[in-house]
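Asker: When you get a sec, could you give me coordinates for this:
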Amino acid sequence: MESNRVTARAGSLDQRLRVPDVMNFPGAHLGLSWGMLGAEDVGDVTALDERCRPVDRPSTLRRLEVIAPILGLAPTAHRYEVLGGRDSQGELRAVGVVGLMAGADSEHVCTIEAFVDPTWRGRGIGRALIDWQDGRARQLISEDGRDLPVSIESRVVSHLTERRRLLAAAGFSPHRTIEYLVRTVDGSEGPSPIVAAKLEAAGVSLIPFDPSLNEEVRTVFNRSQSLSLGGRLMPAEDFARRADEIDPALSYVAVTDSDRIVVGFLLARVENGDYGHESWIEYLAIERGWRNRGIADALMSEHLRRCNEQSIPQTGISIDTNLNETSKSWVTRWDFFPRSTDIVYAIEM
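Answerer: Just a heads-up that it's a prediction; the model follows:
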C-alpha cells in the first residue's frame, strides 16, 4: 500500500547558496592579468580610485583609512579579499573587493565593491568582476558554516545607471537606500535655552569625546544597531580604528549626571575632499530608554556651535532611510538637505 505522507526538509546552507566548487579569475580576453592584491598594492589602488572619482562622483571618498584594513594595513575583524586586474604595462585598471562582515550574528552579510578605470569601461570587466565576487562571497559564507540567512550586498551611487544595470542583470535587487545629507553652518549657531533646559531636566550632561570611552560608546552603538540593522554589530578593533579619525573638538558624549553612564553620543570627523572643508557625522545614537528627551538635539546643537567656532562651513550625515525614517525626519528638521543617494543592491537567501 502506498503512503500519502508528504516528506520535506529544509535546504542546507550550501544548498541555498549553490556554492561554486572553483572560482576562476575573469578571462584573459578582457585584456587584463588578474591577481590578488595586498598591502604592497595600496599606492596603485589609491591611484586608480583617484582616476575614478571625477566620473563616479562617489557619495563618500575611499579614504586611506578605509582602504587600509581592506588591504591588510590596519586591524579589522572583517575578512576581505581583493582582486586586481593589470594591463600589459602593469598598470592597475580594475579592483574588486569581497568582504565578509564580522559581528553580524543573525545573518551572513557579504559586501562587494568594484571600480574600473574609466578608459577601460564598456568591455565586460564590470560584469566579470561581479560574477567572480558573487561566487567568492558564497564560498566565504560557506566556509563560515553557520546556517543563517544570507545577504550579499553592493552599494552604488544612484546616478551610476550602468553599474545598477549590471547588478540587476547578475540577480541583485534594490534593497534599501542610504541618503547623504548636508547642512550649511552659519554664524547664528549657538546654545539654545530650550535645549539646555531639556538636557537639565533629563539629568544629562555633554562631555567631549575621548578615546578612553571607546568601549562604552561602542556598546551603545551596537545596541542601537541591533534595533535598526538586524544585529550588525561593530567589532572592537574596527570601532577603535574608526574612532582614531574622530575629532574630539566636534564630538560629544551624553552621560547621566548621577552615575556618568553613557546614554548617547555624536562623533564627527573633518574631511577635506571633493566638497571642500567639511565635518562629517560618523556616529549618532541615543540609548533606547533615553530617547525623546532632547539629548539628540543637544548633541547636534553643540556640534554645530563647535563647527561654527572652527570655521567649518558645512557638516553632513548619512541616513539609512528604509530602516530609519524617524532619524531622517529629525535630521531634516535640523535643515539638512540631500546631497547624494546610494542604493544598496542585494541577493538575499
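Asker: CA atoms for contacts and neighbours, from now on please.
Answerer: Fine.
Asker: quick one, strands of the protein?
Answerer: 33-36, 79-86, 92-100, 108-116, 150-157, 173-184, 204-208, 252-256, 262-273, 276-286, 314-320, 337-348 (DSSP state E).
Asker: Summarise which helices and strands the last one is packed against.
Answerer: Strand 337-348 sits against strand 150-157, strand 173-184, with contacts defined as 3 or more C-alpha pairs under 8 Å, 6 or more residues apart in numbering; DSSP states H and E.
Asker: list the buried ones in stretch 233-244?
Answerer: Leu233, Met234, Pro235, Ala236, Asp238, Phe239, Ala240, Arg241, Ala243 (16 or more other C-alpha atoms under 10 Å).
Asker: Same check on stretch 301-316?
Answerer: By 16+ other C-alpha under 10 Å, the buried positions in stretch 301-316 come out as 301-308, 312-316.
Asker: Also stretch 316-325?
Answerer: Those would be Gly316, Ile317, Ser318, Ile319, Asp320, Thr321, Leu323, for stretch 316-325 by 16+ other C-alpha under 10 Å.
Asker: between these, which is nearest Arg260?
Answerer: Ile317 (27.0 Å; C-alpha to C-alpha).
Asker: Leaving out the residues flanking it, which one is nearest to that closest one?
Answerer: Closest residue in space to Ile317, ignoring its immediate chain neighbours: Ile281 at 5.1 Å, by C-alpha to C-alpha, 6 or more residues apart in numbering.
Asker: please give me the structure for this one as well, since I'd like to look at both together:
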Amino acid sequence: MSTETPTIAPIAERAAPPATLTIPTAGGLTWRAATREDAPTWLALRNLISRADAEPYVETLEEIEEIFEGAWRDMTADSLLGFDADGALVAWAQVDSPPGDVTTVRAFCWGGVHPDRRGEGIGRELLAWGTGRARQMLAASGKDVPGRIGVFAEDDAPASKHRLYERAGFGVRRYYSDLARALTGPYAAPVPDVALTGTLRLVPWSTDLDEATRLAHNDAFRDHWGSQPQTREQWQQRAGFAPEWSFVVVDDAPDVEALLASPDTDPETAAALRAGEPLVVGYQLAARYTEDFEVRGYSFGYTDILGARRAYRGRKTALAALAAGMRAFAAEGMQYAALDVDTANPSGAHGLYASLGYTKTTGSRMYSIEL
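Answerer: Coordinates of the predicted model:
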C-alpha cells in the first residue's frame, strides 16, 4: 500500500480563474468599484437589506470604513456597486481573501440587492461576478494548498438566498449558533468564580499584551475547522472592540524549555518565548454592538473571540477570561452575554456554554465551493 501523500494541482489550475470578469447587465444598473466616500450610502443599503431580511444585526459606519483599511485588499478590483438611473445604490458585492491563510487559501463573497429590485436576476449575476473574482484571487495567491470560496447566510434567510447559492454550485459546509445567557433578572444563573492554579494570572486586556494574545489565538484555533492564522494587520481589524470588557490569562513563569521543545509550539511563539515576551495562554476579547440592542430587543456584551492555548487546555484559562467578561458586561448593566460558536467546535465549547446557561438564539451557515 502506498503511503505517499496525494498531490494536488497548483491552485492556479484548480481555481480556474476567468481572464476577465463579466459585469452584471440585469436590472440596467451602472456599476463601479466602491470608494471610501461611498461608506455612508453603502451602510444604508446594507442595513436596509438586513432589516428587510430580519437579520439579527445591523452594521456600523466603523465596520464599513474598516474594509478600506486592509492593505491586502484592492477595492478597485474587489468591490462592485450598482446604481439605478436616479443614482441610487441598489446592489453591492465585495470579495475578500484573508492574507494569513496557510493550510487552506480562502476567498469570501459578500453582497446584496435592494428588496424592491429582487427577482430581476441582479443577485445571480452579482454572485457570478464575485465567484469569478474569488477564483482570480485564489489563483493569484500562489498558495498550492486546498482552496475554498465561501458565502454565509442566516438559517432563516429568505429561501431565495439559499437557492441562489445552491444553484451557483455552493454546498453547505458548516453551521454556527448564536448563543445568549441572561445576566440579570430572576432566571440569571450566577457567574462562576474560577480559580486559576500555579503561575496563571487573569488580567485585563492591554495594548502591551495584544501581540501575545494574537499568538495565543493563532495557536488556540489551529485545530479548528476553517480557521487560519491571523497576520498582525488582520488582527488590528476589530470594529466594535470593547477593551474594557476584554480579559486575558498570562503564565508568569512558563516552562520555556518544554514549550520550545514541543513540536506544537509555532515559530512566532518560540521567538516570543526566547525574547522573554509575555505568554498569553487564555483570552476573551469582547465587542460592543450598541446598534444591535434594538434589533435583538435587549442589551448585551458580545464575546467576539475566546480561546486557550492547546498546551493549557483543561486549566480553565478560557473559562476564567469568559467569566471576567460576563461580570464586566453585568457591571455596565448589560442584560445578556452573547457569542457565536461553530456547532462542530472540537474543544468542547458547547458543553461549557450550556453549563453556563447559554442557549441558542439564531443560527447561520457557511456555503462553499471546495477547490
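Asker: before we move on, the earlier item: quick one: residues contacting the equivalent of the residue nearest to Ile317 of the first structure over in the second structure.
Answerer: Mapped onto the second structure by TM-score structural alignment, Ile281 of the first structure lines up with Thr303. Counting by C-alpha atoms under 8 Å, 6 or more residues apart in numbering, Thr303 of the second structure touches Gln284, Leu285, Ala286, Ala287, Leu322, Gly325, Ala337, Ala338, Leu339, Asp340.
Asker: nearest to Cys109 of the second structure, of those residues?
Answerer: Asp340 (20.3 Å).
Asker: list the contacts for the equivalent of that closest one over in the first structure?
Answerer: Per TM-score structural alignment, the equivalent position to Asp340 of the second structure in the first structure is Ser318. Contact analysis of Ser318 of the first structure by C-alpha under 8 Å, 6+ apart lists Ile178, Glu179, Tyr180, Leu181, Ile281, Glu282.
Asker: of all those residues, which two lie farthest apart?
Answerer: Ile178 and Ile281 (14.2 Å).
Asker: which bit of the first structure covers the longest helix along the second structure?
Answerer: Ordering each helix of the second structure by length in residues (DSSP state H) puts helix 122-141 first. Counting by TM-score structural alignment, helix 122-141 of the second structure falls onto residues 125-144 of the first structure.
Asker: So which residues make contact with that stretch?
Answerer: In contact with stretch 125-144 of the first structure (C-alpha under 8 Å, 6+ apart) are residues 13-14, 17-20, 23-26, 30, 94, 96-100, 108, 110-112, 114-116, 152, 163, 166-167, 170.
Asker: With the second structure overlaid, report how far that stretch is off on average.
Answerer: Comparison of stretch 125-144 of the first structure with the second structure after fitting gives an average deviation of 1.1 Å (mean C-alpha distance after the TM-score superposition for the first structure).
Asker: what comes up buried for that stretch?
Answerer: 125-142.
Asker: Check stretch 9-19 of the second structure too.
Answerer: Ile11, Ala12, Arg14, Ala15, Pro17.
Asker: Nearest to Ala212 of the second structure among those residues?
Answerer: When the buried residues of stretch 9-19 of the second structure are compared against Ala212 of the second structure (criterion: C-alpha to C-alpha), the nearest one is Ile11, at 32.3 Å.
Asker: How about that closest one: what's its closest non-neighbour residue?
Answerer: Spatial nearest neighbour of Ile11 of the second structure, chain neighbours left out: Asp144 (5.0 Å); criterion: C-alpha to C-alpha, 6+ apart.
Asker: Quick one: map Pro248 of the first structure onto the second structure.
Answerer: Per TM-score structural alignment, Pro248 of the first structure is aligned with Pro243.
Asker: Hmm, Ser206 and that match touching each other?
Answerer: Yes. Using C-alpha atoms under 8 Å, Pro243 of the second structure is in contact with Ser206, at 7.5 Å.
Asker: related to what we said a few turns ago, kindly compare burial across the helices and strands packed on strand 337-348 of the first structure and name the winner.
Answerer: Of all those, strand 150-157 has the most neighbours on average by mean count of other C-alpha atoms under 10 Å, namely a mean of 22.
Asker: coming back round to it: what's the closest of the strands of the first structure to Thr219 of the first structure?
Answerer: Here strand 262-273 is closest among those (C-alpha to C-alpha), at 9.3 Å.
Asker: Report the buried residues of the closest one.
Answerer: Across strand 262-273 of the first structure, burial judged by 16+ other C-alpha under 10 Å covers Val262, Val263, Gly264, Phe265, Leu266, Leu267, Ala268, Arg269, Val270, Glu271.
Asker: What's the match for the fourth one in the second structure?
Answerer: Same thing as Phe265 of the first structure. Using TM-score structural alignment, Phe265 of the first structure sits opposite Tyr283 in the second structure.
Asker: tell me, how many neighbours does the nearest residue to that match once chain neighbours are set aside end up with?
Answerer: Nearest non-adjacent residue to Tyr283 of the second structure, counting by C-alpha to C-alpha, 6+ apart: Val248, 4.1 Å away. Residues lying near Val248 of the second structure (other C-alpha atoms under 10 Å) number 31.
Asker: and what of the one 4 residues further on?
Answerer: Neighbour count for Asp252 of the second structure, taken as other C-alpha under 10 Å: 13.
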